[in-house]
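Novice: Any chance you could fold what I've pasted below:
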Amino acid sequence: MNSDSLILSQLSETGVLRLTLNDESRRNALSEAMLNQLQKVISDVSEDPQVRVVILAASGPAFCAGHNLKEMTAGRAAEDQGRAYFARIMQLCSSVMQSIVNCPKPIIAEVKGIATAAGCQLVASCDLAVASTEAKFSTPGVHIGLFCSTPMVALSRNLSNKHAMEMLLLGDMVSAERAAEMGLVNRVVPEGVLQQVTQDMADRIASKSSKTLAIGKRAFYVQREMSLSDAYEYASAVMVDNMLESDAQEGIRAFMEKREPKWQD
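Specialist: Here you go, the predicted structure:
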């Protein structure tokens, strides 16, 4: 993509696609245009056999400042005071977040700077997250009379209830270290090594069978919404089907023969 695009992309030899939010002047806010581009690129990634893992990063000092409030405020000029427009934007944003979860490729957020409101939701929606020591997170809607209800969906599925409510009710900035304690991010590293650490993690995942990763990612999110007994029944069926896949047969054979597996994906 060219440098004027809202999202830049770069594919490594290992099949790791780096997507970079590229609207630095607006702190990479999730404008309608940004959401539409993100929706399209995630859809394309899902069908691209060359892509094995995705890193979602951002240019500039902010990862993502949430929705574009100037754009949202302009929507109030409509006769319905913006109701239809707000509904469309919320549906679009929710669709993007679900696309990330439903994408068969693992997606890792690489966070430096701030990730606030829907930007924090974006981090929580990714499968993994690595943050720099300078990163900060918040759901500050309560400060402006707007509870972060849609970010709440992603937060409540990543954090304990009390940690999620702490962020939602107080709206305070949370340090990267505190975010790791809460379970919002996996690792916190110095900014100077952030990209390398994230890339190394992505490369390790990319070395696995992409078919196996897709099976596992889908199963994780499906079983999470089930009761314990239903989850075990579902996961057991997934394991049976997985055992019959060619990559599982090759992987087990390679382990027993003490050699590297050759994935067919």
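Novice: going forward, measure contacts between C-alpha atoms and count neighbours the same way
Specialist: Noted.
Novice: R187 versus the closest residue to H143 other than its chain neighbours, what's the distance?
Specialist: In this structure, H143 finds its nearest non-sequential neighbour in G171, 6.8 Å apart by Cα to Cα, 6 or more residues apart in numbering. Per Cα to Cα, to the nearest Å, G171 is found 22 Å from R187.
Novice: same thing with A219?
Specialist: Taking Cα to Cα as the measure, A219 falls 24 Å from R187.
Novice: Out of those two, name the residue with the larger neighbour count.
Specialist: R187 (20 against 16; other Cα atoms under 10 Å).
Novice: The more buried one contacts R178, correct?
Specialist: No: judged on Cα atoms under 8 Å, R187 makes no contact with R178 at a distance of 10.9 Å.
Novice: which ones are touching N36?
Specialist: L92 (Cα atoms under 8 Å, 6 or more residues apart in numbering).
Novice: Is V188 within a helix or a strand, and which one?
Specialist: strand 187-189 (DSSP states H and E).
Novice: Which is the succeeding secondary structure element to that strand?
Specialist: The helix or strand immediately downstream of strand 187-189 is helix 191-206, counting by DSSP H and E.
Novice: Pull the residues that contact that next one.
Specialist: For helix 191-206, contacts defined as Cα under 8 Å, 6+ apart pick out 14-16, 52-55, 108, 110, 112, 130-134, 189.
Novice: Would you do the same for the sequence below? I want to compare the two.
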Amino acid sequence: MPCDRSDRRGRSRLLRRGDIKAGADGGPFVQDPADPDHFAGRLFETIQACRKPTIARVNGVAMGAGAGIICACDLAVMADHARIGTPEVKVGLFPMTIVPPMMRVLPRRRLMEMFITGVPLTAEEALQFNLVNYVTDAAGLDDKVAELVAQIAAQSPSAIRLGKYACHAMEDMTYPQQMRFAETLLPRVAQTEDAREGFDAFIAKRKPEWTGR
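Specialist: Now for the predicted structure:
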């Protein structure tokens, strides 16, 4: 699923729907009980299905779904004044829909502490626990994101696309299954135009010209 502007607008609308508001019954959610497809699940599935690298730019307070989005992205850069937390327990809730992406990033004990205390992480703590890749001051946030984008853009689009696909597919496999999958996928990667161009450029000691095919 491509990550175009319409996707970003849709995710923005989904995030606004995640605000805690009282429904007609006084509860915190408004949802059709006959519809098992929750909007938050679609949000995280959209991020995971994106074939391009995703970078979370954190420049404020990222609570609840915001914390989950950060973990769902491939990379994350955070301003030193920002905070990341899961405060749902403070209003009698538990952040069910963000558990899957956060479990894939944070150690279990740290994750459980966030969930059951509701205490947010500082930027320094988020970096220490590998929740984000980099922490900068607010003035340098966009420069760091731009630096990462430039580094990614210089690489083979097809290698990144197939690599993301492989990493996501292997997450829930056993180790032997992961090895068999990798062995099967490697020849496919090597047969791409980008792989041939990359090898030719390496031999010729020149900069490769990627086609993304």
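Novice: re earlier: residue in structure 2 paired with the residue nearest to H143 of structure 1?
Specialist: Aligning on TM-score structural alignment places G171 of structure 1 opposite G118 in structure 2.
Novice: Let me know the distance separating its match from N59 of structure 2.
Specialist: Taking Cα to Cα, one finds G118 of structure 2 at 20 Å from N59 of structure 2.
Novice: Can you give me every residue that contacts the spatially closest residue to V99 of structure 2 that is not a sequence neighbour?
Specialist: Computed as Cα to Cα, 6+ apart, the closest residue to V99 of structure 2 that is not its neighbour in sequence is G68, at 7.5 Å. Counting by Cα under 8 Å, 6+ apart, G68 of structure 2 touches 98-99, 101-102.
Novice: how many other residues sit next to the aligned residue in structure 1 for M96 of structure 2?
Specialist: Residue pairing (TM-score structural alignment): M96 of structure 2 is matched to S149 of structure 1. For S149 of structure 1, the count of nearby residues is 14 (other Cα under 10 Å).
Novice: Would you mind measuring from R108 of structure 2 to M114 of structure 2?
Specialist: In this structure, R108 of structure 2 and M114 of structure 2 are 10 Å apart, going by Cα to Cα.
Novice: Buried residues of stretch 128-136 of structure 1, list them for me.
Specialist: Residues of stretch 128-136 of structure 1 classed as buried by neighbour count (16 or more other Cα atoms under 10 Å): 128-136.
Novice: Work out for me the element the aligned residue in structure 2 for F220 of structure 1 sits within.
Specialist: By TM-score structural alignment, F220 of structure 1 lines up with C167 in structure 2. In this structure, C167 of structure 2 sits in helix 157-170 according to DSSP H and E.
Novice: By how much does that helix deviate from structure 1 on average?
Specialist: Superposed on structure 1, helix 157-170 of structure 2 shows a mean distance to its aligned partners of 0.8 Å (mean Cα distance after the TM-score superposition for structure 1).
Novice: that older thread, I figured the residue nearest to H143 of structure 1 hits G145, correct?
Specialist: No: in this structure, G171 of structure 1 is not within contact of G145 by Cα under 8 Å, at 11.1 Å.
Novice: quick one: which of those two has more around it?
Specialist: A direct count of neighbours by other Cα under 10 Å for G171 of structure 1 and G145 places G171 higher, at 21 against 8.
Novice: just the strands in the stretch 1-150 of structure 1 please.
Specialist: 7-11, 16-21, 53-58, 62-64, 107-111, 114-116, 128-132, 136-138 (DSSP state E, counting those that start in this stretch).
Novice: Just want the most central residue of structure 2.
Specialist: C73 (1.2 Å; Cα atoms, centre = their mean).
Novice: Identify the residues contacting it.
Specialist: Taking Cα under 8 Å, 6+ apart as the criterion, C73 of structure 2 is in contact with 47-48, 53-56.
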